[in-house]
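In: This is the structure alone, sequence omitted:
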């Protein structure tokens, strides 16, 4: 059984690497599945033994960009920072990577395969064990949740654990932040020529104001 699983992951790696190689040389585009199969050295039908369809294969291929972000994040974290400052630093790193590859990150977090992120990210590192460097393990194991909303809520709960707020209020804060990110990322997908550094700054400004309003109980006041 173990040999079968290992063999299956090796085949998945083969197709993911072939897809990534094409994207790396030709840019983000719609790739005919036959082109991927030819690159990998197999016929097209073989791909469907390991992936539901081309979208499923693309999802795992795009997780290579997520790995690049995680590696960069692990090298830029200041362990002496306060939880809130650490969160904002992590967020800035995430925004730089995702806005630099908006279609990729939109696909990772907001498509039909984005409902089992914890499982799929960990599956990715079982396929690419050589990429699971020791310094990134804490960040991978901290990914808890199926969707970006659930993952971010778990992070926010840890950041603001000293604030006496209900889980419902923390979920509200988290969802509001993700919605801001979602909207700006979607806009960048449709307008890729916009200045990334300005959008990163705009996003951080929005989120800092949301957090300030939350901390000072402005955000949770009942609307009239």
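Out: Okay, I see it. Every value quoted in this text rests on a predicted model; they were computed, and no experiment measured them.

In: From here on, just use CA atoms for contacts and neighbour counts.
Out: Noted.

In: so who does residue 60 touch?
Out: 16, 120, 124 (CA atoms under 8 Å, 6 or more residues apart in numbering).

In: which of those lies closest to residue 209?
Out: For the contacts of residue 60, the residue nearest residue 209 by CA to CA is residue 120; the value is 32.7 Å.

In: list the helices and strands the helix or strand harbouring that closest one packs on?
Out: When elements are defined using DSSP states H and E, residue 120 is found to belong to helix 117-127. Using 3 or more CA pairs under 8 Å, 6 or more residues apart in numbering; DSSP states H and E as the contact test, the elements touching helix 117-127 are helix 2-26, helix 54-76.

In: Can you give me the first-to-last residue distance of stretch 72-83?
Out: 19 Å (CA to CA, to the nearest Å).

In: Okay, buried residues for that stretch please.
Out: Of the residues in stretch 72-83, 72, 73, 74 count as buried by neighbour count, 16 or more other CA atoms under 10 Å.

In: cool, stretch 149-163 as well?
Out: Buried positions in stretch 149-163, judged by neighbour count with 16+ other CA under 10 Å: 149, 150, 151, 152, 153, 154, 155, 156, 157, 159.

In: For residue 166, see how far away the closest residue to the first one other than its chain neighbours is.
Out: Going back to what we said before, that points to residue 149. Nearest residue to residue 149 in three dimensions, chain neighbours excluded: residue 175, at 6.1 Å (CA to CA, 6 or more residues apart in numbering). Residue 175 sits 14 Å away from residue 166, taking CA to CA as the criterion.

In: And these two? Which one has more around it.
Out: The neighbour comparison of residue 175 against residue 166 (other CA atoms under 10 Å) goes to residue 175, with 17 against 10.

In: for the protein, what spans make up the helices?
Out: 2-26, 33-40, 44-47, 54-76, 83-100, 102-109, 117-127, 137-141, 148-159, 167-190, 196-215 (DSSP state H).

In: want to compare, so here's the second one:
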């Protein structure tokens, strides 16, 4: 790496790590460009040479807190062999961690990041490659995809190829399971429910499992929906 590129990489890390420190100490709502600049020892204008807006800093800093989740899902995937079982266990891990730390998962998977390239995760792992060391090779594409619809679809592809779900229902399963999680997640994030994380997990997984295990509940398809 050339000296200029090395310096740029170091500066990028300084700002991300400063943001992470603020999140740890004060919380997500307290992150500002000025605070990050002060913590890193630079002026606010310098940050804009590396990040377009504060949401990008929050996103990259939040990625540093996902290791517990990624290690958990990697370990969990080793317990089963069937793709559909892996899919359900992956959802269970995702629900468990997202309900425990809703602000973190909102920052990574739900927050509006404005007009920014789709390769944000690739950019992060280029700077922090050590975070991928123990992650299963077959799950890396799923982790690198921020779009939840694409993440879920790629995971279901393996179950489809194994003949565990039908081709006509794969998109419906993907969409409905995401909507179920999003509904519960938004309630938890915005304190619109009294459910504790463990109860939210059980209820969400009960619905998701029913959808995945019993495809007959999906009595609609794209053509019937378009006809209404």
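Out: Yep, that arrived. Just so it is clear, the model here is predicted, and its values are computed rather than measured.

In: Adding distance to residue 43 of structure 1, write the helices and strands packed on helix 117-127 of structure 1 out as a markdown table.
Out: Output for these, formatted as a markdown table (distance: least, CA to CA, whole Å):
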| stretch | distance to residue 43 of structure 1 |
| --- | --- |
| helix 2-26 | 11 |
| helix 54-76 | 14 |
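
In: Most tightly packed of those?
Out: Highest mean neighbour count among those (mean count of other CA atoms under 10 Å): helix 54-76, with a mean of 18.

In: hang on, isn't residue 204 of structure 2 packed against residue 181?
Out: Yes - using CA atoms under 8 Å as the test, residue 204 of structure 2 is close enough to residue 181 to be in contact (6.4 Å).

In: and for these two, which residues touch both?
Out: residue 95.

In: What residues does the spatially closest residue to residue 92 of structure 2 that is not a sequence neighbour make contact with?
Out: Closest residue in space to residue 92 of structure 2, ignoring its immediate chain neighbours: residue 205 at 6.5 Å, by CA to CA, 6+ apart. By CA under 8 Å, 6+ apart, the residues touching residue 205 of structure 2 are 91, 92, 95.

In: Go ahead and measure how far the helix holding residue 120 of structure 1 is from the middle of the chain.
Out: 12 Å (CA atoms, centre = their mean, to the nearest Å).

In: Return the mean post-superposition distance for that helix against structure 2.
Out: Following the fit onto structure 2, the mean deviation recorded for helix 117-127 of structure 1 is 2.5 Å by mean CA distance after the TM-score superposition for structure 1.

In: and that helix, which residues are buried?
Out: Neighbour-count burial for helix 117-127 of structure 1 [16+ other CA under 10 Å]: 117, 118, 120, 121, 122, 124, 125, 126, 127.

In: how far away is the spatially closest residue to residue 140 of structure 1 that is not a sequence neighbour from residue 94 of structure 1?
Out: The shortest distance from residue 140 of structure 1 to any non-neighbouring residue, by CA to CA, 6+ apart, is to residue 122 (7.3 Å). Using CA to CA, residue 122 of structure 1 is found at 18 Å from residue 94 of structure 1.

In: before we move on, what about residue 173 of structure 1?
Out: In terms of CA to CA, residue 173 of structure 1 sits 18 Å off from residue 94 of structure 1.

In: Please apply the same query to residue 134 of structure 1.
Out: Counting by CA to CA, the gap from residue 134 of structure 1 to residue 94 of structure 1 is 20 Å.

In: which one of these two has more residues nearby?
Out: Neighbour totals were compared for residue 134 of structure 1 and residue 94, and residue 94 leads with 19 against 8 (other CA under 10 Å).

In: For residue 14 of structure 2, give me its contacts.
Out: By CA under 8 Å, 6+ apart, residue 14 of structure 2 lies in contact with residue 40.

In: 10 Å instead?
Out: Counting by CA atoms under 10 Å, 6 or more residues apart in numbering, residue 14 of structure 2 touches 8, 20, 36, 37, 39, 40, 41, 42.

In: Distance to residue 195 of structure 2 added to those, as JSON lines?
Out: Listed next are the contacts of residue 14 of structure 2 as JSON lines, based on distance: CA to CA, whole Å:
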{"residue": "8", "distance to residue 195 of structure 2": "45"}
{"residue": "20", "distance to residue 195 of structure 2": "28"}
{"residue": "36", "distance to residue 195 of structure 2": "34"}
{"residue": "37", "distance to residue 195 of structure 2": "38"}
{"residue": "39", "distance to residue 195 of structure 2": "37"}
{"residue": "40", "distance to residue 195 of structure 2": "39"}
{"residue": "41", "distance to residue 195 of structure 2": "42"}
{"residue": "42", "distance to residue 195 of structure 2": "43"}
